[in-house]
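Peer 1: For reference, the sequence and a predicted model appear below.
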Amino acid sequence: MFHDLGSALAGLGSPALAIVLFTVAVRLLLHPLYRAAVRGEKAKAELAPEIRKLNKRYGKDLQKLSQETQKVYKKAGVSMFAGILPMLATIPFFMVMYRLVTTPNPLLDGTLFGFSLGTHFTSGYAWVFLVLFALLAVVAFVTVRWQKAQVGPDAPQVPFARFLRVLPYGTVLVAAWLPLAAGLYLLTTTSWTIAERALLYRILS
């Protein structure tokens, strides 16, 4: 399957460009799910002040807290899992993309600036990886800043908050262990993610 798909994409011309375009095509296909996820997240965010009040009032009574929280969501017509289920539906698509850019196939036989898309950073020095890491770090920085702006200074601290803030930078470490093709895919999809979410948060009411 992945060999045939890789052959078809490689036949379009530049394999590197094919990875970018195919990633964009998949993200466009998944766009309705992301719209649903953002709508759910925004709906839950509007209820956040009321949920915080419940936490202060019933924090020691978890059963009562759960019951009252469910009442708030039900009254507002919002699912407690809003924003989560649409994202779970995207997992199979990303599994396909991951296998495509990591499983040997004709697509990985292509090159980017003279370097094979199947090359690993750990297999030898290649300046193109340093550029890739820098771009991934920039995208991660923008993502963290945007997430921080959405949360706001008055939001309560959540468990593992520091870990969540550095999590986007994990793409750099992942790219260091995967083929160049996978790094190119990560750069494309993470850039698309932050741009898409920022736009949806702005235009969706």
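Peer 2: Sure, I can see it.

Peer 1: switch to C-alpha atoms for all contacts and neighbour counts from now on
Peer 2: Will do.

Peer 1: Distance from stretch 42-61 to the middle of the chain?
Peer 2: Once both centres are worked out by Cα atoms, centre = their mean, to the nearest Å, stretch 42-61 turns out to sit 26 Å from its chain's centre.

Peer 1: actually stretch 65-74, not the one I wrote
Peer 2: Relative to the centre of its chain, stretch 65-74 is centred 29 Å away, using Cα atoms, centre = their mean.

Peer 1: So which bits of it are buried?
Peer 2: Applying a neighbour-count criterion of 16 or more other Cα atoms under 10 Å, one finds 65, 68, 69, 70, 72, 73 buried in stretch 65-74.

Peer 1: here comes the other one, which I'd like you to weigh against the first:
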Amino acid sequence: MSVFTHLVAQLGRLLEPVLAESATAAAIVLFTVLVRLALHPLSRAAFRGATPMAGCLPMLLQLPVFFVMYQAFSSAEVGGAANELLGHRLFAAPLGGRWTDALGEGGVFGAPGLVFLGLFAAIAVVAAWSAARGRRAAAAAPPVPVALPVGAAKGAAVKGAAAKYGAKGNAGAKGNAGAKGNAGAKGKGNAHAKAGAKASASVAASGLPQVTAEQQAMMRKLGGVLPLLSFGTLITAAVVPLAAGLYLLTTTAWTVAERVWLQHRKERQGDAAQRSSP
């Protein structure tokens, strides 16, 4: 933790001529950006997976960093010496202070309270942006092929063929050609059964994901709930030190912006591949 404290303090000193007492807050944002840049290759690999849980690994790897950030702005001493970070502020609010402390110093609209309100508003905007994009992505996702046993596919094909060509056979019977119509229905029904079985086998051999209808329904529900989890960051920011809240805001905004950029890049590559194909 002392290494982290030293790094943030050094970054704050570099920014102090420009940002004065808010330099340490800016150093926390810069530190968060450096962490996310280091994790970007993992985020890009997770995005290629195109699963609802894409990005979980980068999030898990950030937990130790967040824990260190929390401890650095909650402990009065670091390595046996006074914690110099606790004396720094973001405007009127100390970086080690919590929202409950701000409420006790001036209420919701006091000077420290307004800083926390600004933080909450920024987190809410990012969360709403994330939720809106998540819902659009879930609605635009192509349906996953549903696995059907070969016997079921064959039975469905036979039933459909019998219904289709049985009607033609009846019409043929009225024109004194019923035997021929029934023979045609039987032959074409067998052909459709073979085609249905062949299509089912080709889907299985193609390596495409095959799920049941119940699993598809569960995936749709999960895709609608996951974007709403972004608003849980608001609850966390209300109980952790202000410095940790800044970290949460920065990393959440980075995550959303990163996915927007990766999606845009993927679409551009797809368009380029379509133009180059004959």
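Peer 2: That came through fine. These figures come from a predicted structure and were not determined experimentally.

Peer 1: that older thread, quick check: of the buried residues of stretch 65-74 of the first structure, which lies closest to residue 181 of the first structure?
Peer 2: Within these, proximity to residue 181 of the first structure (Cα to Cα) peaks at residue 73, which comes in at 43.0 Å.

Peer 1: any idea what that closest one aligns with in the second structure?
Peer 2: Under the alignment defined by TM-score structural alignment, residue 73 of the first structure is left unpaired in the second structure.

Peer 1: so residue 73 of the first structure is in which element?
Peer 2: Secondary-structure element containing residue 73 of the first structure, defined by DSSP states H and E: helix 62-76.

Peer 1: Mind giving me the packing neighbours of that helix?
Peer 2: In terms of contact count using 3 or more Cα pairs under 8 Å, 6 or more residues apart in numbering; DSSP states H and E, helix 62-76 of the first structure is assigned the packing partners helix 15-58.

Peer 1: contacting residues for residue 193 of the second structure?
Peer 2: If you count contacts by Cα atoms under 8 Å, 6 or more residues apart in numbering, residue 193 of the second structure has them with 153, 154, 155, 156, 157, 158, 161.

Peer 1: Okay, and which of those residues map to helices?
Peer 2: Secondary structure of the contacts of residue 193 of the second structure is defined by DSSP state H; positions in helices are 153, 154, 155, 156, 157, 158, 161.

Peer 1: Drop anything exposed from the residues you listed.
Peer 2: Members of those that pass the buried threshold by neighbour count (16+ other Cα under 10 Å) are listed as 153, 154, 156, 157, 158, 161.

Peer 1: Greatest separation within those: which pair is it?
Peer 2: Across those, the two members that end up farthest from each other (Cα to Cα) are 153 and 161, 12.2 Å apart.

Peer 1: Which strand or helix spans residue 13 of the second structure?
Peer 2: When secondary structure is defined using DSSP H and E, the element that contains residue 13 of the second structure is helix 2-19.

Peer 1: Contacts only, for residue 271 of the second structure.
Peer 2: Counting by Cα under 8 Å, 6+ apart, residue 271 of the second structure touches no other residue.

Peer 1: what's the answer for residue 106 of the first structure, then?
Peer 2: The contact partners of residue 106 of the first structure, taken as Cα under 8 Å, 6+ apart, are 3, 6, 7, 10.

Peer 1: That one corresponds to which position in the second structure?
Peer 2: Using TM-score structural alignment, residue 106 of the first structure sits opposite residue 84 in the second structure.

Peer 1: For residue 10 of the first structure, see how far away the residue nearest to residue 14 of the first structure when sequence neighbours are not counted is.
Peer 2: On the basis of Cα to Cα, 6 or more residues apart in numbering, the spatially nearest residue to residue 14 of the first structure that is not a chain neighbour turns out to be residue 110, at 7.3 Å. With distances defined as Cα to Cα, to the nearest Å, the gap from residue 110 of the first structure to residue 10 of the first structure amounts to 8 Å.

Peer 1: which one of the two has more residues nearby?
Peer 2: For residue 110 of the first structure and residue 10, the more surrounded residue by other Cα atoms under 10 Å is residue 10, and the numbers stand at 21 against 18.

Peer 1: ok, now which ones touch residue 229 of the second structure?
Peer 2: By Cα under 8 Å, 6+ apart, residue 229 of the second structure has no neighbours at all.

Peer 1: Oh, that last question was meant for residue 64 of the first structure, not what I typed.
Peer 2: If a contact means Cα under 8 Å, 6+ apart, then residue 64 of the first structure has residue 58 as its contacts.
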